[in-house]
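Student: need a 3D model of the sequence below.
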Amino acid sequence: APLWVGGAGGVRGRGESPRAPPRDRDRSIAVLRRAIELGVDHIDTAAFYFSSLRSANELINSALAPYADDLVIATKVGPFRDYSGEWGTPARPDQLRAHVEENLRQLGRDHLDLVYLRRTGQDSLAEHFGALAELREAGLIRHLGLSSIGLRHLQEAQAIAPVVSVQNQYGLDSPNAETDELLRTCGEQGVAFVPFFAIAGKGGAQGPSGSDGDEVLAVARAHGATPAQVRLAWTLRQGPHVLAIPGTGSPDHLVENVAAGALRLTDDEMARLDALHRPDE
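Tutor: Sure, this is the predicted structure:
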């Protein structure tokens, strides 16, 4: 079974953007604790996931510290938001240590399990990834990943230091031939592939569109499942190296998201859904 990955519970609703309105603090903390009870052992977050009232990292710290030994917390660096919430100029390589240290401070940890370098449009990642590789050598980071990249960026980074995970937008109705190739390459190399917006699909940062096609609805009815569960189950069937990070602030959606990991789609259902994802094949 794949390692199930929980989102930065409580700050975002299902498929929501980090810019969404803040959730109730007590419910957010309850969702995080319930996620651990349900077996979630990998949480995705970032210091730039915050609102005027809530910080994902602070919620995780309050809910889960002291952390279980088998809990993996993955964070991202690169983008920058000031305290008003406005997005600023992405970090230079020499500023990444401060980003890492801010995540350490907020999470209350002496190391970070996994740090993604989120690409913010730059053509080459060598200098930025090299800076994170130095922090890995210094013991502040255990593992390195890449986010929002192409295959050439993975190859460039691997020449500098090991890459254990790639996090890109990927979903049932978000076809992208380059991302499909990247997913396959990661599987061949034993690199985890972690899609974001697997539920939101084309809605992306704006959240799910609320409209599901006939095929998705038919598969959902056949299993007594929700369309969101079908989308997650299809995502996880792309390979044993594929994980998912559905963020939610709803206890009910949390249970549904975790249950999607046990949803077994038939080969015929997969073929029908694959045709939606790759309509030209």
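Student: switch to C-alpha atoms for all contacts and neighbour counts from now on
Tutor: Fine.
Student: separation between the most centrally placed residue in the chain and Phe193?
Tutor: For the chain, Ile245 is the residue whose C-alpha lies nearest the centre (C-alpha atoms, centre = their mean; 4.3 Å). For Ile245, the distance to Phe193 (C-alpha to C-alpha, to the nearest Å) stands at 11 Å.
Student: could you find the closest non-adjacent residue to the residue nearest to the centre of the chain?
Tutor: Distances taken as C-alpha to C-alpha, 6 or more residues apart in numbering place Gly7 nearest to Ile245, at 4.7 Å, with adjacent residues excluded.
Student: just Arg142 next, same as before
Tutor: Asp113 (5.1 Å).
Student: confirm that the one you found sits in a strand.
Tutor: Yes. Under DSSP: H, G, I helix; E, B strand; the rest coil, Asp113 falls within a strand.
Student: wait, it touches Ala74, no?
Tutor: Yes. Applying C-alpha atoms under 8 Å as the test, Asp113 and Ala74 come out as touching, 6.2 Å apart.
Student: before we go on, could you also do this sequence so I can check it against the first one:
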Amino acid sequence: MPTGTSSSDVTATGVARPGGSGRLAGHTVSRVGFGAMQLERLHGDRGAAVTLLRRAVELGVDHMDTAQFYGNGYVNKLIRDTIRPEDGVVVVTKIGADPDPDGPLPLRAAQRPEELRAGVEDNLRSLGVDQLPVVNLRRLDIGPGIQPAGDQVVDLDDQLAVMTAMRDEGKIGAFGLGSVTADGLRRAIPAGIACVQNAYSLVTRDDQDLVELCAEEGIAWVPFFPLGGAFPQMPKVAEEPAVRDVAASIGCTPSQLGLAWLLRHAPNVLLIPGTANPAHLEANVAAGAITLDDATLATLDAVPSRSADIRL
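Tutor: Predicted structure coming up:
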């Protein structure tokens, strides 16, 4: 164990958890995790993808986020073949969409209860496990992303019923929600919500009320697009002048600063920045060691928030 590190701050392999430790559905995990979506970009270089995943584990990452619809099962199979039980990695997956490679977008909504159940079964098969530790139901209440229509407009209570049933059956250990409104989350809390995944960053803080609600309820806040910029209309953290100035003054990159701000902003934040680049992976992990004093935090808190509700 690294000197001065408590047992809760090291992984099963004895590596310090980047960003320290957080809690997710009863598991202790690294606060800086890894989002696996961009591994799709390494479809033609499986060796590089395997090396990247192994490097993440070496760096202390023991929280990974994936989905069956990432590369139509390719990413899940990579994780299945690369991550070992002794690594102690909590693999979180999500449902609510299906691959649609021939459609106008690579994904289509899959919100009906029977589709959610099928999504869990697909993730179980491709990951090669008997139970998924955490499954996020990606609602489509808010952007950015695809918008539900027709029979894909499904009442939350119907979805919570099937998620709870699958938890009772032992297919999933816990479940969270994504792209959900504050009202939706309040309705769902009695069902036992482990985490929330909404788009959120230093420059897009529309959901601050959800961050605070989750903190009060002991629910992990796992922002996607933590640096913004996923769509042309979405503001980018690294382009904000105040962020660039502060980053230069403390010797880190603007992207690292954006991640460090999220960790400092709320104690229940868990990060899952994604990349297919080894250098970016190491930079993201290193962001967990950046400290921000109160004056620096106040400067960053004063950056104006701009909406990112982009519907496709």
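Student: got a TM-score for the pair?
Tutor: Here the TM-score for the pair of chains, by TM-score structural alignment, normalised by the length of the first structure, is 0.86; 265 aligned residues with a C-alpha RMSD of 2.3 Å.
Student: show me the contacts for the residue nearest to Ile245 of the first structure.
Tutor: Listed by C-alpha atoms under 8 Å, 6 or more residues apart in numbering, the contact set of Gly7 of the first structure reads 43-45, 245-248.
Student: number of residues surrounding the counterpart of Glu137 of the first structure in the second structure?
Tutor: Correspondence of Glu137 of the first structure to the second structure, assessed by TM-score structural alignment: Asp168. Asp168 of the second structure is flanked by 12 other residues according to other C-alpha atoms under 10 Å.
Student: distance of Asp168 of the second structure relative to Leu132 of the second structure?
Tutor: 13 Å.
Student: before we move on, what about Glu40 of the second structure?
Tutor: Taken as C-alpha to C-alpha, the span from Glu40 of the second structure to Leu132 of the second structure is 21 Å.
Student: of these two, who's got more company?
Tutor: Leu132 (24 against 19).
Student: quick one, what contacts the residue lying closest to that one once chain neighbours are set aside?
Tutor: Nearest non-adjacent residue to Leu132 of the second structure, counting by C-alpha to C-alpha, 6+ apart: Ile172, 4.7 Å away. Contacts for Ile172 of the second structure (C-alpha under 8 Å, 6+ apart) come out as 131-135, 166.
Student: mind redoing it with 6 Å?
Tutor: 131-133 (C-alpha atoms under 6 Å, 6 or more residues apart in numbering).
Student: give me the element Phe175 of the second structure is part of.
Tutor: strand 172-178 (DSSP states H and E).
Student: can you give me the buried ones in that strand?
Tutor: 172-178 (16 or more other C-alpha atoms under 10 Å).
Student: over to stretch 54-72 of the second structure?
Tutor: Residues of stretch 54-72 of the second structure classed as buried: 54, 56-72 (neighbour count, 16+ other C-alpha under 10 Å).
Student: and if you look at stretch 95-102 of the first structure?
Tutor: Neighbour-count burial for stretch 95-102 of the first structure [16+ other C-alpha under 10 Å]: 96-97, 99-101.
Student: let me have those in TSV, extended by secondary structure and distance to Asp26 of the first structure.
Tutor: TSV is the format used below for those (DSSP: H, G, I helix; E, B strand; the rest coil; distance: C-alpha to C-alpha, whole Å):
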residue	secondary structure	distance to Asp26 of the first structure
Leu96	helix	32
Arg97	helix	32
His99	helix	27
Val100	helix	27
Glu101	helix	27
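Student: using JSON lines, lay out those residues together with distance to Pro66 of the first structure.
Tutor: Listed next are the buried residues of stretch 95-102 of the first structure as JSON lines, based on distance: C-alpha to C-alpha, whole Å:
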{"residue": "Leu96", "distance to Pro66 of the first structure": "26"}
{"residue": "Arg97", "distance to Pro66 of the first structure": "24"}
{"residue": "His99", "distance to Pro66 of the first structure": "22"}
{"residue": "Val100", "distance to Pro66 of the first structure": "19"}
{"residue": "Glu101", "distance to Pro66 of the first structure": "18"}
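Student: max pairwise distance over these: which two?
Tutor: Leu96 and Glu101 (8.6 Å; C-alpha to C-alpha).
Student: number of nearby residues for His241 of the first structure?
Tutor: His241 of the first structure has 22 nearby residues by other C-alpha under 10 Å.
Student: how about the aligned residue in the second structure for it, what does it touch?
Tutor: When the second structure is aligned by TM-score structural alignment, His241 of the first structure is paired with Asn268. By C-alpha under 6 Å, 6+ apart, the contact set of Asn268 of the second structure is 215, 220-221.
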